[in-house]
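A.B. asks: got a predicted structure plus its sequence, pasted below:
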Amino acid sequence: MEWVTGVLAAEDYEVGRQIVQRGVAAVYLIAFASALNQFPALLGERGLLPVPEYLRRAGDRAGPTLFRRGYTDRRLRAVAWTGIVLSALLVLGLPQAGPPWLPLVAFLVLWGLYTSIVNVGQVFYGFGWESLLLEAGFIVAFLGSDEVAPPFLVLIMIRWLVFRLEFGAGMIKMRGDRSWRDLTALDYHHETQPMPNPASRFFHLLPKPLHRVEVAGNHVTQLAVPWLLFAPQPLAGIAALVMILTQGWLVVSGNFAWLNTLTIILAFAAVPDSFYAAVVPAVDPAGSYQPTPLWFTIVVVLAVLVLAYLSRQALVNLFARHQLMNASFNRWHLGNAYGAFGSVTKVRYEVVVEGTLDDAGPDAHWREYGFKGKPGDPARRPRQFAPYHLRLDWMMWFLALGSERGWFTPFLVKLLQADPQTLGLLAEDPFDGARPRYVRARIFLYRFASRREKRETGLWWIREPQGVLVRPASLRAESP
């Protein structure tokens, strides 16, 4: 059976394996750190959407989770810290230095721990990159350790994941907003994306003809290039580099959590070691591998067969007339459908939350709560947070589009209570921990300041009031 394990070995992908294993582990570390910092306030025992209440309602529909028999914030922190420590060990490459089963178990534990979090995360974990991270962690578990050559079948499954991610995003754009088809999408996208970063205004103000070129290049990268991932080398490696370059462009121009970063990491599964040696001849990653154990080969083949079977609905979805975007077809988040920005918002609305210590009359002095990432103070330059994910800030973007889903009223109540956990999610509490008498939410139209407006005013944003979303509300029984 030695010829079988030899055929499945990909000895020219050691650098790619190191990048993929350590990179995916690093993203897991960020994801568990995000859960540690934000989950209790958003979804904990006293959170906006408490997990215990959700589990009572959802029952088995919640999917597999370690919290099935009872959720506590203490257990959540134990899960998060375990994930952080294990992820850090994988980033350092310590499990990979052992036998093949060691990184296999380590990544599967990460996948299980994070599945437990995602399956009770409700709307705050309803993002495509959560399922992407889960599926990536499961597949990467079968890449083996430094003792054996990377399994070629696993590298193919990673490329299949990248293909679904890129091609799915391309197809959802062509089927969705007309602005993608007439090449005008980037006239709006950089300004209206969920959380602009420091460079987003620069990209927005680029000449419109260049925006057309960007959109056309995006279509080529997402609709044509992904097919080359399954071509012989050097075509597969070149295709991967093209996608790495375009995903890097998205990293520079916006805050999309770890979506783009993880895509870049996974694309290295198609870049052979010969590419690195061509740039730096001194690089010679090839080592003397031990023969791949038969048991590991069997495990890899079975895992690939399972993944291929679970991907069948995602394959059909890619070519379906009513394509689903960011959908999981099973409770384990394997074989998912992906896609992003099938529609582009043409104008940017922001919900601004304010409080006052006064009566809610015409002379009340209202003060604005500051969020960490979402636009607020027009004079504040957007900040870079990705690949870290600010979940509350992202939900505020959806709120401005009319999607609330039950969390915003509890959020306002927490502000009225001056809840320390909730205030910890914000950048600025204008009352320094004191309880406001009233809170309200107003809607503003935001746009990036032009170059002239920026020079004259120093403002990054120009905003105009559009109305009231929530009238002044208090914890008192009487109306204001």
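C.D. replies: Ah, there it is. Residues are numbered from 1 along each chain as shown.

A.B. asks: contacts and neighbour counts: CA atoms only from here.
C.D. replies: Fine.

A.B. asks: chain center to the longest strand seen in the chain: distance?
C.D. replies: Counting residues, the longest strand found in the chain (DSSP state E) is strand 461-473. Averaging C-alpha positions (Cα atoms, centre = their mean, to the nearest Å) puts strand 461-473 29 Å from its chain's average.

A.B. asks: check which residues of that strand are buried.
C.D. replies: Buried positions in strand 461-473, judged by neighbour count with 16 or more other Cα atoms under 10 Å: 461, 462, 463, 469, 472, 473.

A.B. asks: now swap in stretch 383-401 and tell me
C.D. replies: Using 16+ other Cα under 10 Å as the test for burial, stretch 383-401 gives 383-400.

A.B. asks: before we move on, back to that, just send the buried residues of strand 461-473 back as JSON lines, with distance to residue 455 too.
C.D. replies: What follows is the buried residues of strand 461-473, written out as JSON lines (distance: Cα to Cα, whole Å):
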{"residue": "461", "distance to residue 455": "12"}
{"residue": "462", "distance to residue 455": "13"}
{"residue": "463", "distance to residue 455": "16"}
{"residue": "469", "distance to residue 455": "32"}
{"residue": "472", "distance to residue 455": "36"}
{"residue": "473", "distance to residue 455": "39"}
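
A.B. asks: which strands and helices sit next to the helix or strand where residue 27 lies?
C.D. replies: Assessed by DSSP states H and E, residue 27 sits inside helix 14-43. Judged by 3 or more Cα pairs under 8 Å, 6 or more residues apart in numbering; DSSP states H and E, helix 14-43 is in contact with helix 73-92, helix 101-118, helix 128-140, helix 259-267, helix 273-279, helix 420-423.

A.B. asks: second one coming, line it up with the first:
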Amino acid sequence: MDWFSADGFELARQVLQRGIAAVYLIAFLSAAAQFPALLGEHGLLPVPRYLGWSRARGPTLFSRRYSDRRLLAVAWTGAAVAALLVAGLPQAGAAWLPLLAFLLLWGLYMSIVNVGQTFYSFGWETLLLEAGFMAAFLGSNRVAPPAPMLWLFIWLAFRLEFGAGMIKMRGDRCWRDFTALYYHHETQPMPGPLSWYFHHLPKPLHRVEVLGNHIAQLVMPFLLFAPQPVGSIAAAVVIGTQLWLVISGNFAWLNWLTIIIAFAAVSDRAVEAVLPGPDSLTPGYGPTPVWFTAVVLAAAALLVVLSWWPARNLFSHHQLMNTSFNRWHLGNAYGAFGSITRQRYEIIVEGSLDGTAWREYEFKGKPGDPGRMPRQFAPYHLRLDWLMWFLALGARGENWFVPFLHRLLEADRPTLRLLARDPFDGAAPTYVRARVFHYRYSTWAEKRRTGLWWIRRPAGVLIQPLTLADSTRRRSWLGGWD
């Protein structure tokens, strides 16, 4: 890299721009499918009521008026623009085209996140916003990738990985004694189809997994800044460990977005050395417009200033995890699984017509039926399923969970579409209840004998049987909803 143009990093730019756009496409499609039922006019946490009680977390197109129609217009507009960027059409034009397209994605998705309340409180929301803003300044195919922005993407990868590594070392002894993965594959939020097999790896291999995690998150981030080919090798280690996480669980788009961001440190020459081809990856570029240079340097200066807060947080004894320090979601702190749950509990929701025979509602991603093999959903984000995991950990959820039960008693079709199976086929039950179960993976012997993936036992009752009248009264304690 020279001081501004990075001639040997065309593949990095293509992966960053198209990959980030692909994640935006998934995020907007997820919003169109889930937001109205969760947060819409008649959702579990209606945005109009939220805006009537408090101010949005930051800038949003919905600050003056929210409607489901406006939300869908935002989501489908974002999905269309993201699809064009995945196809590379704006990048084929002048540098201002991808600049405007990515800034539009950033603004549209920020409008959703800032009114998304607990359903949009995940660290990968702010990560996507920050990455999307930065991608706007990578230019088009007509100009060389700007080195200042690639360095800032490497800095983002450093914060993401090193922050996650430090929160683990500070947060839970099991990361320090290398036993974290004795539990994690079983107790993670949403296991995937291979998670059962990962859990049953020999314990020495689990310790090797933890060691690999520490190397990838505490050592490799520093080497991302090293000269080539060391930077590319460090990025390959980060990418490899993230792919391991992809196949061992469902963490929405966190792992995929980390992989994409890590490509900022991968040079074309390193890729050509591993995958030789007849042509160079680097095309011929035209001169970089003066205006584009000025815009990139201004954006880079802003991001450098905003980096002070997450940099200080990285080395703080009271490190914050997944925190945005400003209302624009730029210069954020990241991290995950600072503590590991040793036991798995699940909330099982059941309905009944007569109060005697109970039928279980099945969620799409979270464990329920012990005989159902866990499915792969990532990078798609099942927001209701994730909050059910937090609820089982003891998180406060009465503001959305009681409304959820109320919607089941009404047989509300948008809510039922969030589930994998409605045991009443669209009819309204008379009663619903929520029970707590302890879950553990079956052993190899139990799996062969019974075919079950999980062994579960009752552990308590979260919500006693409710009728529609009961849930309405409980709803009134919470202020009601429309």
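C.D. replies: Looks like it arrived, so ask away. It should be emphasised that the depicted structure is a prediction, and the values quoted were computed from it without experimental measurement.

A.B. asks: just checking, which of the buried residues of stretch 383-401 of the first structure belong to helices?
C.D. replies: If you go by DSSP state H, these have 391, 392, 393, 394, 395, 396, 397, 398, 399, 400 in helices.

A.B. asks: what residue of the second structure matches up with the second one?
C.D. replies: In this case it means residue 392 of the first structure. The alignment partner of residue 392 of the first structure in the second structure, by TM-score structural alignment, is residue 384.

A.B. asks: count the neighbours of residue 171 of the second structure for me.
C.D. replies: Residues lying near residue 171 of the second structure (other Cα atoms under 10 Å) number 16.

A.B. asks: equivalent analysis for residue 49 of the second structure, please.
C.D. replies: Per other Cα under 10 Å, the neighbour tally for residue 49 of the second structure reads 17.

A.B. asks: now which residue in the first structure aligns to it?
C.D. replies: By TM-score structural alignment, residue 49 of the second structure lines up with residue 53 in the first structure.

A.B. asks: and what of residue 371 of the second structure?
C.D. replies: Here residue 371 of the second structure is matched to residue 379 in the first structure, going by TM-score structural alignment.

A.B. asks: so the nearest residue to its match once chain neighbours are set aside is in which element?
C.D. replies: Once flanking residues are discounted, residue 379 of the first structure sits nearest to residue 459: 4.4 Å by Cα to Cα, 6 or more residues apart in numbering. Assessed by DSSP H and E, residue 459 of the first structure sits outside every helix and strand.

A.B. asks: residue contacts, residue 459 of the first structure?
C.D. replies: Counting by Cα atoms under 8 Å, 6 or more residues apart in numbering, residue 459 of the first structure makes contact with 378, 379, 380, 449, 453.

A.B. asks: helices of the stretch 101-250 of the second structure, start to end?
C.D. replies: 123-135, 147-171, 173-176, 184-187, 195-199, 203-214, 220-223, 230-248 (DSSP state H, counting those that start in this stretch).

A.B. asks: possible to save those helices as JSON lines with distance to residue 422 of the second structure?
C.D. replies: As requested, the helices of the stretch 101-250 of the second structure are arranged in JSON lines below (distance: least, Cα to Cα, whole Å):
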{"stretch": "helix 123-135", "distance to residue 422 of the second structure": "30"}
{"stretch": "helix 147-171", "distance to residue 422 of the second structure": "38"}
{"stretch": "helix 173-176", "distance to residue 422 of the second structure": "39"}
{"stretch": "helix 184-187", "distance to residue 422 of the second structure": "26"}
{"stretch": "helix 195-199", "distance to residue 422 of the second structure": "26"}
{"stretch": "helix 203-214", "distance to residue 422 of the second structure": "38"}
{"stretch": "helix 220-223", "distance to residue 422 of the second structure": "46"}
{"stretch": "helix 230-248", "distance to residue 422 of the second structure": "28"}
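
A.B. asks: so which of these is nearest residue 437 of the second structure?
C.D. replies: Among the helices of the stretch 101-250 of the second structure, helix 184-187 comes nearest to residue 437 of the second structure, with 13.2 Å by Cα to Cα.

A.B. asks: which part of the first structure matches that closest one?
C.D. replies: On the first structure, the counterpart of helix 184-187 of the second structure by TM-score structural alignment is residues 189-192.

A.B. asks: have a look at how far, on average, that stretch is from the second structure.
C.D. replies: Comparison of stretch 189-192 of the first structure with the second structure after fitting gives an average deviation of 0.2 Å (mean Cα distance after the TM-score superposition for the first structure).

A.B. asks: cheers, nothing more for now.
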